[in-house]
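Visitor: Below: sequence and its predicted model.
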Amino acid sequence: MSTKNKLSLTLRPAMIHECLVVAEEYNKFKDWSQVREEVLGNNLLQARTESTLKTIYGEVSKRLKNLTDAELALMNYSESDAQHLVWLAICREYLFTRQFAVEVLSGYFDKSRFQLYSEDYDAFLNAKAEWHENLDNITQKSRYKSQQIMFKMLVECGLATKNKEILHQNLSPQVKAVIVEKNPDDLAIFPGEYH
């Protein structure tokens, strides 16, 4: 099973600030190897250790490489654009997160059910685990951690409140246009009127 088809849980939060730093470097150089050199060479992510710096850069760049140049160019445009584009990058990298966004966030929103509960995540994970062996084998600790991170990301990306209420998304015309250009189906990850 290829990693793209394998459902992986993201065990790191949205890291919006780090994404903005890396995107800014990419918009300067348009070359990922140059970006890596700049970020690691100058510790632009202000990590305490080199191994932490490499780990964070690795995760952030892996996500951002899912965005087009046009999408990356809008990262520093406004806070909500950055939040939407980081969420888009995460959903393109992690199929599990994308499916949660479409099936749970947007699915509930369409039915005017705006409150999320921990049980919703558990039920979703259990349903996916029936079809994906790697999810069936994760520990309770990893399940709990992935749930905490999912809800944290929803807040960081402006998709839900701290009380787990789903928020209607208003994509800027620029962000909506670049997403539609690449793949209109990606609009379904944003709860609201876009699908």
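Guide: Perfect, I can see it now.
Visitor: C-alpha only now, for contacts and for neighbours.
Guide: Fine.
Visitor: Can you show me the helices along the chain?
Guide: When secondary structure is read from DSSP state H, the chain shows helices at 16-29, 32-41, 50-64, 69-73, 79-93, 95-99, 107-110, 118-129, 133-136, 140-156, 173-182.
Visitor: between the ones you listed, which one is nearest to Gly192?
Guide: Put simply, out of those the one that sits nearest Gly192 is helix 107-110, at 6.7 Å, with distance taken as C-alpha to C-alpha.
Visitor: And for the closest one, what's in contact with it?
Guide: Counting contacts by C-alpha atoms under 8 Å, 6 or more residues apart in numbering, the residues outside helix 107-110 that touch it are Phe114, Ile166, His168, Pro191, Gly192.
Visitor: swap in stretch 7-22?
Guide: By C-alpha under 8 Å, 6+ apart, the residues outside stretch 7-22 that reach it are 35, 39, 44-45, 57, 60-61, 64, 75-76, 82-83, 86-87, 90, 94-97, 132, 134-135, 145-146, 149-150, 152-153, 156-157.
Visitor: this is the comparison structure:
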Amino acid sequence: MDVERYNMGFTTGGLLLRESVRVGALFRDLGDWDAVRAQVLQDNLLQTRKASSAKRLAREVVFRLRQLGREELDLLDSAGVQDQVSLVWIAICRRFAFIADFMAEVVRERYLALRNDLAYPDFDAFLEAKSGQHLELAEISPSTKAKLRQILFRMLREAHLLSNDNQILTPTLSPELATLLLAKRAAEARYFPIAERDLRSLAK
């Protein structure tokens, strides 16, 4: 059986929270992603210096936000910063299955086993283990692997899921977001280092 290739193109920016919130608000007004992207580029909404950077950044932010449903986009617009961070993280995990699997199989499992430290070798071991099924991973150069690792750890810190000294952090989810997550896609609790019972206790 063919295994779907991992999309490893997550080196554009980091969490991109500010950019995601701005673009999400624009979608609320326009209701069309193509129109949103055009408006973002026309107004330089992401405040980049080069047109090529603007196109690349706008493309990535739109791709991520398209992973969210309407209720989630509405919450992104109205929520506090922590829920906005968590919603953007959900979008990232939906877009990049490699990150979703790393969260489920490494970060969350370490957290549940009370091993709260996370280090670069954990990333390296996971990538190596997945290379057997995902042959595209074996083609990644050492320099690209180092950049992917650096960006992923940076995003984890920006998502408030990893401390500066590489300790795994439990997310702070509002009752509204916890309820929405459990109601729509309960399996996606694996994107966070949190036990399902704890997530349910947060829900309304």
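Guide: Received it, and whenever you're ready, just let me know what you need. Not measured: the values here are computed from a predicted model.
Visitor: TM-score for these two?
Guide: With the length set by TM-score structural alignment, normalised by the length of structure 1, the two chains reach a TM-score of 0.94; 194 aligned residues with a C-alpha RMSD of 1.6 Å.
Visitor: just to revisit the earlier point, buried ones only from the contacts of stretch 7-22 of structure 1, please, as a ChimeraX command.
Guide: Applied in ChimeraX, the following selects the buried portion of those according to 16 or more other C-alpha atoms under 10 Å:
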select :35,39,45,57,60,61,64,75,76,82,83,86,87,90,94,95,96,97,132,135,146,149,150,152,153,156,157
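Visitor: For Asn44 of structure 2, give its distance to Arg64 of structure 2.
Guide: Taking C-alpha to C-alpha, to the nearest Å as the criterion, Asn44 of structure 2 is separated from Arg64 of structure 2 by 19 Å.
Visitor: which one of these two has more residues nearby?
Guide: A count of neighbours by other C-alpha atoms under 10 Å puts Arg64 above the other of Asn44 of structure 2 and Arg64, at 21 against 16.
Visitor: Tally up the residues packed near the closest residue to the more buried one other than its chain neighbours, please.
Guide: The shortest distance from Arg64 of structure 2 to any residue that is not its chain neighbour, by C-alpha to C-alpha, 6 or more residues apart in numbering, is 5.3 Å, and that residue is Ala91. Residues contacting Ala91 of structure 2 under the criterion other C-alpha under 10 Å number 19.
Visitor: for the one 3 residues further on, same thing?
Guide: Burial of Arg94 of structure 2 is recorded as 19 neighbouring residues (other C-alpha under 10 Å).
Visitor: so it touches Val88, yeah?
Guide: No: counting by C-alpha atoms under 8 Å, Arg94 of structure 2 sits too far from Val88 to count as a contact (9.9 Å).
Visitor: and for the two, which residues touch both?
Guide: With contacts defined as C-alpha under 8 Å, 6+ apart, the residues shared by Arg94 of structure 2 and Val88 are Arg64.
Visitor: Can you tell me the closest non-neighbouring residue to the residue nearest the centre of structure 2?
Guide: Geometric centre of structure 2, nearest residue: Ile92, 2.6 Å, by C-alpha atoms, centre = their mean. Nearest-residue entry for Ile92 of structure 2: Arg64, 6.0 Å, with adjacent residues in sequence omitted and distances by C-alpha to C-alpha, 6+ apart.
Visitor: how near is the aligned residue in structure 1 for the one you found to Cys91 of structure 1?
Guide: Using TM-score structural alignment as the criterion, Arg64 of structure 2 maps onto Arg63 of structure 1. With distances taken as C-alpha to C-alpha, Arg63 of structure 1 is found 9 Å from Cys91 of structure 1.
Visitor: ditto for Lys4 of structure 1
Guide: For Lys4 of structure 1, the distance to Cys91 of structure 1 under the criterion C-alpha to C-alpha works out to 11 Å.
Visitor: which one of these two has more residues nearby?
Guide: Taking neighbours as other C-alpha under 10 Å, Lys4 of structure 1 and Cys91 compare with Cys91 leading, 22 against 11.
Visitor: Can you tell me what the more buried one aligns to in structure 2?
Guide: Under the alignment by TM-score structural alignment, Cys91 of structure 1 pairs with Cys93 in structure 2.
Visitor: these two touch, right, its match and Ala100?
Guide: Yes: applying C-alpha under 8 Å as the test, Cys93 of structure 2 and Ala100 come out as touching, 4.6 Å apart.
Visitor: Mutual contacts of those two, please.
Guide: With C-alpha under 8 Å, 6+ apart as the test, Cys93 of structure 2 and Ala100 both reach Tyr191.
Visitor: ok now do Glu25 of structure 1, which residues does it touch?
Guide: Residues in contact with Glu25 of structure 1, defined by C-alpha under 8 Å, 6+ apart, are Val35, Glu38, Val39.
Visitor: rerun that using 7 Å as the cut-off
Guide: When contacts are counted by C-alpha atoms under 7 Å, 6 or more residues apart in numbering, Glu25 of structure 1 is found next to Val35.
Visitor: What distance do you get for it to Cys91 of structure 1?
Guide: Counting by C-alpha to C-alpha, the separation of Glu25 of structure 1 from Cys91 of structure 1 is 22 Å.
Visitor: next one: Cys157 of structure 1
Guide: Distance of Cys157 of structure 1 to Cys91 of structure 1, computed by C-alpha to C-alpha: 12 Å.
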